[in-house]
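# Here is a sequence with its predicted model. Questions after.
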Amino acid sequence: MSEHLTTVAGVAVDTRHLIGGERVASAGTFTDVSPIDGAPLGEIARGTGAEADAAVAAAGAAFPGWAATPRAERARLLEAVADGVEKRLEELAVVETHDNGALLRSHRRGVLPRVAHNFRFFADRLLKLGHGDFVTRGHSQHVSWDPAGPCVLITPWNAPLLLATWKAAPALAAGNTVILKPSEWSPLTASLLADIATAAGLPPGVLNVVQGYGSEAGAALVAHPAVRRISFTGSVPTARRIAASAAANLTPLSLELGGKSPLLVFADADLDLAADLAVEQYDNAGQVCLAATRLLVEEPVAGEFTRRLTERATRLTQGDPRDAATDIGPLVHPRQLEKVDGFVRRALAAGARAVFGGPRDDARLGGLYYPPTLLTDVAQDSEIVQEEVFGPVLTLQTFTTEAEAVHLADDIRFGLAATVATGDPERARRVTAQLVAGTVWVNCFYVRDLRAPFGGSRQSGVGREGGDWSFDFYCDLKTTVTAPNGWTDHA
């Protein structure tokens, strides 16, 4: 086997970058490690400024041809990529589980089918994209969506392939070329996607993959003057650095950042449903930006709600994510484990009480596994309430009035999502109108339609993607105004 191939659960993965249709090695590498058991998965090419420059050059060279490709042909190629994803769904699911520790059953049933759907949706949307002409004093005004150019897409480790394709599919559909920079903690399925795209017939340089650290490859990519769009999902501090680099070139940004979302449970809610919604927030070991980690419960039902949530949480099975019986797998990295445990220990020291869970217990769990935790007796201005933990840790606060519930929900610097549990439709309308969030769910959670806009308010992000909003971001919109009867025959 080539020195540049690694095998993960029987699946061969190329550890090099894909630049201009060719696999490219780097002088240095970094070790990719599985969070399941700490086993090394491969030595991955460690990109630097040189690989970033080469990828942007390749994307720039491929851009004119791809932008000029008819919409129907671009859509056909994206459908072919979707076909390739579906053919290799099991391989992608197994590799992603080994790489980031998320449940294999979730990858098989939900995550990977949505990856293929991302390509099919934007292929179809591209063919329908358009706007009727405006007429002003007899002048026609035509709106067009022109491809912008090379796009840098930087994706996180918690849903690597899903979020990579959520960005890449509309960027490619719009006629742009792409440089994808996956997280160094979960790079493998991006490499498999490169193989799938190549096999589907995407021209060389249309999709490039550069691996490496954000401080090296990522920093060089976002500062490059030839990059025309940057889409990033990750933390607020990293987003600030990216925005500062992009500002020098006035490169448009789309940023989907952290969350500290509330789940408001009113006394008129179905408490079984509310408890089910709450326990769902432990999905992916709490490593979900949208997770409603702040439980806000109306005082009269707080005790009963807590009892029902505790009953459900203690039934969760924690262990190997490859096991179909497992509900919660490991955290992704030792640094993430230390971060989560630090939040919990500081909260307890400040007076919080653990209803269940609590600090890590190596004797009980070991590895990167962290117990589902619920903390109460927490102050609104405390660190554990205000800052994103990104682990299986929820807080519970109570309220007595609707106004207080809204105040607690909105009294935070984030605004990514919110969930409301109530049996009163009028209350739902009043409350959702006041919540600061990019998405609000009422008596449900994580129901997504690609036709809808997605993004965050406040420090949860800048801009919206999804549906035609994605094309608005990944294109330069142009208005062409033509005078009536303005043609002159110069023959």
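In hand now; what should we look at?

# Could you use CA atoms for every contact and neighbour count after this?
Fine.

# wait, what's in contact with the nearest residue to residue 45 once chain neighbours are set aside?
Spatial nearest neighbour of residue 45, excluding adjacent residues (C-alpha to C-alpha, 6 or more residues apart in numbering): residue 29 at 4.5 Å. For residue 29, the contact set (C-alpha atoms under 8 Å, 6 or more residues apart in numbering) comprises 43, 44, 45, 46.

# got it, and residue 431?
402, 406 are the contacts of residue 431 under C-alpha under 8 Å, 6+ apart.

# how about the strands in the stretch 101-250 of the chain?
All strands of the stretch 101-250 of the chain, identified by DSSP state E, counting those that start in this stretch, fall at 134-136, 139-147, 151-154, 178-181, 207-209, 229-233.

# Mind listing what's buried along the second one?
By neighbour count, and taking 16 or more other C-alpha atoms under 10 Å as the criterion, the buried residues in strand 139-147 are 139, 140, 141, 142, 143, 145, 146, 147.

# The fourth one contacts residue 134, doesn't it?
Yes: contact status for residue 142 versus residue 134: in contact at 6.7 Å, counting by C-alpha atoms under 8 Å.

# Pull up the gap between residue 391 and residue 368, please.
Using C-alpha to C-alpha, to the nearest Å, residue 391 is found at 11 Å from residue 368.

# ok, and here's another one to check against it:
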Amino acid sequence: MKIGMGTRQDVGGVSVPVDHLIGGSWVSSPQRFETRSPMGWEHLADIARGDDATADAAVAAAVEGFEAWSAFSVGERADALHRLADLIEARNDDIALVETLDMGFLYESMKQRLVARGALNFRTYADLITEHENSTWDAKSMRNQVQRMPAGPAVVITPWNAPFMLSTWKLAPALAAGNSVIHKPAEWSPLSAALLAELTLEAGFPPGAYNLVQGIGEEVGAALVADPRVRRITFTGSPETARHIGRAAAANIVPFTAELGGKGPFVVFADADLDAAAHRAAWQFDDSGQVCLAGTRLLVAAEIRDEFLERFHHHADALVLGDPRDPATDIAPLAHPDHRDRVHGFVERAREAGDIVVRGGQPIDGSLHYQPTLIEPVSNDSEVVQREIFGPVLTLQTFADEAEAIALANSTDYGLSAQIWTASQSRAERVGAAVRAGLVWVNTFLVRDLTAPFGGCGISGIGREGGDYALDFHSDIKTLMILDDTTK
């Protein structure tokens, strides 16, 4: 490994570091991997490809960095997080452009929502740690106080969809709690993480508090999660990868959280505002369906099926597929050719199984766009109903009554999110309580308090993120008990 100023490459006019950040220095690797843009599959950059030696160096740096960062007072850590948020806001356009080129996210959405949300994630946790008060009570002549202690180096593994926002969502509580971090972004969209790494240096984080390791998950990621010096692991990705990480975490008795996607039910009752529900249903195609929270299973009361479908088609027909840099574009390309082929494989197998492709169902020649697709399955056991596709593919099923709606909603192994559309407050509360999901929206979508718990049931995940739930995970919890002896 070679340590120095680091290699930089031009990405859409933005200078981006393409090495690892370890112990406050840019570190290269002898091997590299390329990242390409979903728009035309053009080459963007060649990124350092980490290996076992890289992982070892990063964890060693995080161990040293933990001593410095955990010694910061709560106020000092909060100030550093606010400085980082300021820098993110100042680089909004650059971050948005690089992520649009690297992953294909809509540029206007990145600028207006997701980069700002990244800054807000750091501000939220800066405020939470400064506002926190240790729980204290008296019992059995003892004064009891529950304290949080920083846990140690944390490995943070983030996904390729919305990588900047989801990285900040995981990094903010880990850093706020006083842990050093080793951040491993997904190899399909690694560039915005490099810009974030650069900003941590500008924000004055001590060397080793934040470390960035680029590379292939099966290589450097596997080495990171297996290192016994790591004291926390948090991951967003597939259940298959989580099983490997979970085994490594268990071997070292390391707490592990995972957010693993979903197969969200989108339940529409006959008394719902059908146009609002149909419009929102069509917008489940947002980001080409590469959203874990999307309501991909449309469950519609049988008596309104035809009217709902007519309205759904009207709204879906209005969606514009195009270049994500164009403000007129609604639907961007899929992130990678391998993923396009995976999505199309689900649709082809559904056809072979006799499921009815109501609309779409084909890739668009010469691009990574995929037609917004709706499938009516012949059975609730159909693969397209039971497995996460993570593309612009929805299914449509009907139900006869509330009991059947709940049964269908709960009929997969997943349980990340759900949507219920109804005009009845009592039904909303009744069905909302019966649906097994970590998050249930009623008559809305993607509106959330960042201090609320977030996570899934079943194979959608382990543990909860958000607010104090994430801070508790990234801490070792201590109970201090002092004898209340008033005679001394």
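Perfect, I can see it now. A quick note: this is a predicted structure, and the numbers were derived from the prediction, not measured.

# one step back: which of the contacts of residue 29 of structure 1 also appear as contacts in structure 2?
With the contact criterion set to both residues aligned by TM-score structural alignment, their matches' C-alpha atoms under 8 Å, these that also touch in structure 2 are 43, 44, 45, 46.

# tell me which of the residues you listed is nearest to residue 258 of structure 1?
Nearest to residue 258 of structure 1 among these, counting by C-alpha to C-alpha, is residue 46 at 26.4 Å.

# ok, that closest one touching residue 30?
Yes: judged on C-alpha under 8 Å, residue 46 of structure 1 makes contact with residue 30 at a distance of 6.0 Å.

# can you tell me which residues contact residue 101 of structure 1?
With C-alpha under 8 Å, 6+ apart, residue 101 of structure 1 has these contacts: 34, 35, 36, 321, 329, 330, 331, 332.

# now do 6 Å
Residues near residue 101 of structure 1 by C-alpha atoms under 6 Å, 6 or more residues apart in numbering: 35, 36, 330.

# coming back round to it: ok, residue 391 and residue 368 of structure 1, which is more surrounded?
Taking neighbours as other C-alpha atoms under 10 Å, residue 391 of structure 1 and residue 368 compare with residue 391 leading, 30 against 22.

# Doesn't that one belong to a helix?
No: read with DSSP: H, G, I helix; E, B strand; the rest coil, residue 391 of structure 1 is coil and lies in no helix.

# Against residue 341 of structure 1, how distant is it?
For residue 391 of structure 1, the distance to residue 341 of structure 1 equals 9 Å [C-alpha to C-alpha].

# With residue 442 of structure 1 instead?
In terms of C-alpha to C-alpha, residue 442 of structure 1 sits 31 Å off from residue 341 of structure 1.

# again with residue 211 of structure 1
Using C-alpha to C-alpha, residue 211 of structure 1 is found at 29 Å from residue 341 of structure 1.

# more crowded one of the two?
Between residue 211 of structure 1 and residue 341, residue 211 has the larger neighbour count (other C-alpha under 10 Å), namely 32 against 19.

# And that one, what's its match in structure 2?
Alignment note (TM-score structural alignment): residue 211 of structure 1 maps to residue 214 of structure 2.

# I'd like the distance between that match and residue 35 of structure 2.
Residue 214 of structure 2 is 11 Å from residue 35 of structure 2, by C-alpha to C-alpha.

# ok, now residue 357 of structure 2?
Remark: distance between residue 357 of structure 2 and residue 35 of structure 2 (C-alpha to C-alpha) = 33 Å.

# Which of the two has more residues huddled nearby?
The residue with more neighbours, out of residue 357 of structure 2 and residue 35, is residue 35; 21 against 18, by other C-alpha under 10 Å.

# three-state assignment of the aligned partner of the more buried one in structure 1?
Aligned counterpart of residue 35 of structure 2 in structure 1: residue 32 (TM-score structural alignment). Secondary structure assignment for residue 32 of structure 1 (three-state DSSP): strand.

# quick one: contacts for residue 32 of structure 1?
40, 41, 42.

# thought the second one was touching residue 35?
The reference is to residue 41 of structure 1. No: taking contacts as C-alpha atoms under 6 Å, residue 41 of structure 1 lies outside contact range of residue 35: 10.1 Å.

# Who has more neighbours out of the two?
Comparing residue 41 of structure 1 with residue 35 by other C-alpha under 10 Å, the one with more neighbours is residue 35, at 27 against 19.

# Tell me if I'm right that the more buried one and residue 332 touch.
Yes: with contact defined as C-alpha under 6 Å, residue 35 of structure 1 reaches residue 332; the gap is 5.3 Å.

# now stretch 237-254 of structure 1: which residue numbers in structure 2?
The aligned range for stretch 237-254 of structure 1 is 240-257, by TM-score structural alignment.

# Distance check, the match of residue 211 of structure 1 against residue 189 of structure 2.
According to C-alpha to C-alpha, residue 214 of structure 2 stands 10 Å off from residue 189 of structure 2.

# Residue 118 of structure 2 now?
According to C-alpha to C-alpha, residue 118 of structure 2 and residue 189 of structure 2 sit 16 Å apart.

# So those two - more neighbours on which side?
Legend: neighbour count by other C-alpha under 10 Å for residue 118 of structure 2 and residue 189, higher for residue 189 (26 against 22).

# Could you list which residues are in contact with the equivalent of the more buried one over in structure 1?
Matched to structure 1 by TM-score structural alignment, residue 189 of structure 2 sits across from residue 186. Shown in contact with residue 186 of structure 1 (C-alpha under 6 Å, 6+ apart): 99, 100, 157.
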